[in-house]
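S.K.: Sequence first, predicted model second:
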Amino acid sequence: MALQVDIHKDFGKFRLDVSFESENNQVTGLLGASGCGKSLTLKCVAGIEKPDRGRIVLDGRVLFDSQQHINLPPQKRRVGYLFQNYALFPNMTVAQNIAVGVRDKARRKETVARLISSLWLEGQEGKRPGQLSGGQQQRVALARILASQPEVLLLDEPFSALDSYLKWQVELELSDLLASFPGPVLFVTHNRDEVQRMCREVCVLDNGRSQPVLPVKELFEAPRTLSACLLSGCKNVSRARAAADGKVEALDWGVTLTPEGPVPEGLTHIGVRAHYIRPVEGPGPNRLPCQVERVVENVFSTVVMLSTPGGDQGFSRLRIELEKERWAPLAGKSPLWLELAPRDILLLTS
């Protein structure tokens, strides 16, 4: 494996306990809510923070090992770290900012010219960061990082400082750049859509603890934990417990359901995505009567909030999303029966 991380750091009320691996030429997403330890993990890999114990290895080269008392300084790790605010030198020009990262002084001018061309910065060489757009600043920061010939890239919320109208273009440009980077890339975000578009694999962090790395497709189609399910965008979850004959009891929805797969040991919750729930005519297996509480009209769809037999607060409510033409004939029905197909029920542990 190109990058191996297995580290632990105790902050008293917060404990970082992270273990994952990332391959060469692969973008691995670190996905989690604010304060879960994503940026702290990057700082440990970069050498800015020192773990209490553990090991970090990059292509067989040990960057940190608590038992062997190895802790390489940041400048010797060959790690490129893109900070959220890009950390450009405000009084330096674009060319000067990039030149700072060049290790080989004899090739400094040539390297700066090559990176300015490859990152579409021609004509900006003499400008200072304050004269650039957010997207241009990001490209300058990336050019400075690439000038140092890093073996791994660490991207900390790379689009958070951009206005929404810039994000799409900059994301496309960054995606093209990462496709040609030979080493591993760690991509920190709390945005599931960015993970889906930018990453091949994802590691979910929850309150400082990492979960097993899984393919991005699996995160959205079959998350295994409650935190992964919520981070993937699922809006409907219920506390649950195993029942007889392979069934599960949805405690918040007040219904017993039959899932498609085997019930995992340690089941705590179930989930179902809003666009998979199907309105039906009446009672039957995996069906429950609901009352419409609120209707929200989007541009191309209708979002409907419903109370269930379990109640009308918190997790007891269900959310469905339908095309406008599908909702129109259903408006006014009371109760509105919904069906949760066995294949669409997500079985989750804490």
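M.R.: Received the coordinates, thanks. Numbering: from 1, shown residues only.

S.K.: going forward, measure contacts and count neighbours with C-alpha atoms only.
M.R.: OK.

S.K.: I'd assumed residue 195 was in contact with residue 27.
M.R.: No. Taking C-alpha atoms under 8 Å as the definition, residue 27 is not a contact partner of residue 195, at 9.3 Å.

S.K.: Tell me which of these two has more neighbours.
M.R.: Using other C-alpha atoms under 10 Å, the more surrounded residue of residue 27 and residue 195 is residue 27, with 26 against 23.

S.K.: Could you list every helix and strand that the longest helix along the chain packs against?
M.R.: When the chain is parsed with DSSP state H, its longest helix is helix 164-179. If you count contacts as 3 or more C-alpha pairs under 8 Å, 6 or more residues apart in numbering; DSSP states H and E, helix 164-179 packs onto helix 134-147.

S.K.: which residues sit against the helix it packs on?
M.R.: Outside of helix 134-147, the residues within contact range by C-alpha atoms under 8 Å, 6 or more residues apart in numbering are 80-82, 86-88, 94, 97-103, 111-112, 115-116, 119, 121, 129, 158, 161-163, 166-167, 170.

S.K.: Second structure for comparison follows:
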Amino acid sequence: MSLSVKIVKKLKDITLDIEFETRGSGGITGILGSSGCGKSMTLKSIAGIVTPDEGRIVLNDRVLFDSEKGINVKIQDREIGYLFQNYALFPHMTVMENIKMAVKGTRAEKKELAEFYLHMFRIEELAGHYPGRLSGGQQQRAALARVMASKPSVLMLDEPFSALDYSLKEMLQLELLEELKTFEGDVLLVTHSRDEIYRFCESIHVINRGNITASGSVKGVFQNPGTVSAARLTGCKNIVPIKYIDSHRFFVPDWDAEIAVKNQEVPRDADHIGIRAHYLRKALEKDQENVVKCKLRRFLEDPFEVALVLENGIWWKIPNDIWASELKGQIPDRVVIPEEGIFFLKDL
């Protein structure tokens, strides 16, 4: 199964201009972006809730939308399963009635299939309950059971964990992974959480102000985001402008430091670099290249690591055991910017 999306939609603050395809081999595709970037609007366009100004949407060789040919298939005929951020259960219907609403067939067939999905998602005892009496996790399972009962070709999850507390969120993430094992179609997961993308997804599209700024495998994009916006959204703390010197050297004005790279070339069109906060290390006496002065601005302590925010803006995150054993709880005078941790970026 495959989904092809190429749409343009003018919104209040941005113009949504999106183009991507799923692999058609199942798996979860992540759509990562900050609030207001156009993530949810992309899903709504695919589902038919919103009509793009122009473009084309094709699911399994079936055209769902084509602005030039005047094709715009109705929502209920698109075979799209959409799990809304707030789950969108009908409050005046029981869980059983909510699931039946998604099933086509006779009354007996609806009941049989609804019971099947109640069992699949382990919520049989909630069949007669109304949504208002359910916990957040129960509502999510009920909503997912309703979506799956419609037998969609593509499943779209819009910020499915955003309304849950931390402990419940992690438990439901594991449950959802188990529940999706039986789904043979493609899944789109919209989120602003890099952790959810990394845990769940095989491929990723990063959206910034209505445009896709990076695409590829999740590990590939995290290792080399390509753009400043993608690097920020994947959690990179250290993103700074650079000045090109030659194919193996560049200058970082914010750090007042010249950095050399031996195993890669400096792209002429790169205007920034990124380096993740965990990649830095203490400079030893023998270290002379790629060394930056280390003067502390702020010390932040988390349960399992410390973060040093330096005067030059560098973030350095250090696991507690390294901080205690190797650094002895002392701020070093210098820090090394290791070449293997550097990726070059464009500010698009």
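M.R.: That came in fine, so what should we check first? Remember, it's a predicted structure, so these values are computed and weren't measured experimentally.

S.K.: Would you pull the TM-score for this pair?
M.R.: The TM-score (TM-score structural alignment, normalised by the length of structure 2) is 0.94; 341 aligned residues with a C-alpha RMSD of 1.6 Å.

S.K.: ranges for the strands of the stretch 201-350 of structure 1?
M.R.: Ranges of strands within the stretch 201-350 of structure 1 are 201-206, 209-210, 214-215, 236-242, 248-250, 255-257, 267-272, 278-280, 287-297, 301-307, 318-323, 336-339, 346-349, based on DSSP state E, counting those that start in this stretch.

S.K.: And these: which comes nearest residue 107 of structure 1?
M.R.: Residue 107 of structure 1 lies closest to strand 201-206 among the strands of the stretch 201-350 of structure 1, at 35.9 Å (C-alpha to C-alpha).

S.K.: in structure 2, what residues pair with that closest one?
M.R.: Mapping strand 201-206 of structure 1 onto structure 2 (TM-score structural alignment) gives residues 203-208.

S.K.: and what of stretch 220-236 of structure 1?
M.R.: The aligned range for stretch 220-236 of structure 1 is 222-238, by TM-score structural alignment.

S.K.: which parts of that stretch are buried?
M.R.: For stretch 222-238 of structure 2, a neighbour-count test (16 or more other C-alpha atoms under 10 Å) marks 222-234, 236-238 as buried.

S.K.: Please apply the same query to stretch 27-35 of structure 2.
M.R.: Buried residues in stretch 27-35 of structure 2, counted by 16+ other C-alpha under 10 Å: 27-34.

S.K.: Please enumerate the strands of the stretch 51-200 of structure 2.
M.R.: 54-59, 62-66, 71-72, 80-83, 154-158, 186-191.

S.K.: Please compute how far the first one lies from its chain's middle.
M.R.: A distance of 23 Å separates the C-alpha centroid of strand 54-59 of structure 2 from that of its chain, computed with C-alpha atoms, centre = their mean, to the nearest Å.

S.K.: again, but for the third one
M.R.: Taking the mean C-alpha point of strand 71-72 of structure 2 and that of its whole chain, the gap between them comes to 29 Å (C-alpha atoms, centre = their mean).

S.K.: Output the contacting helices and strands for it.
M.R.: Short answer (3+ C-alpha pairs under 8 Å, 6+ apart): strand 71-72 of structure 2 packs on strand 62-66.

S.K.: same thing but 10 Å
M.R.: strand 54-59, strand 62-66 (3 or more C-alpha pairs under 10 Å, 6 or more residues apart in numbering; DSSP states H and E).
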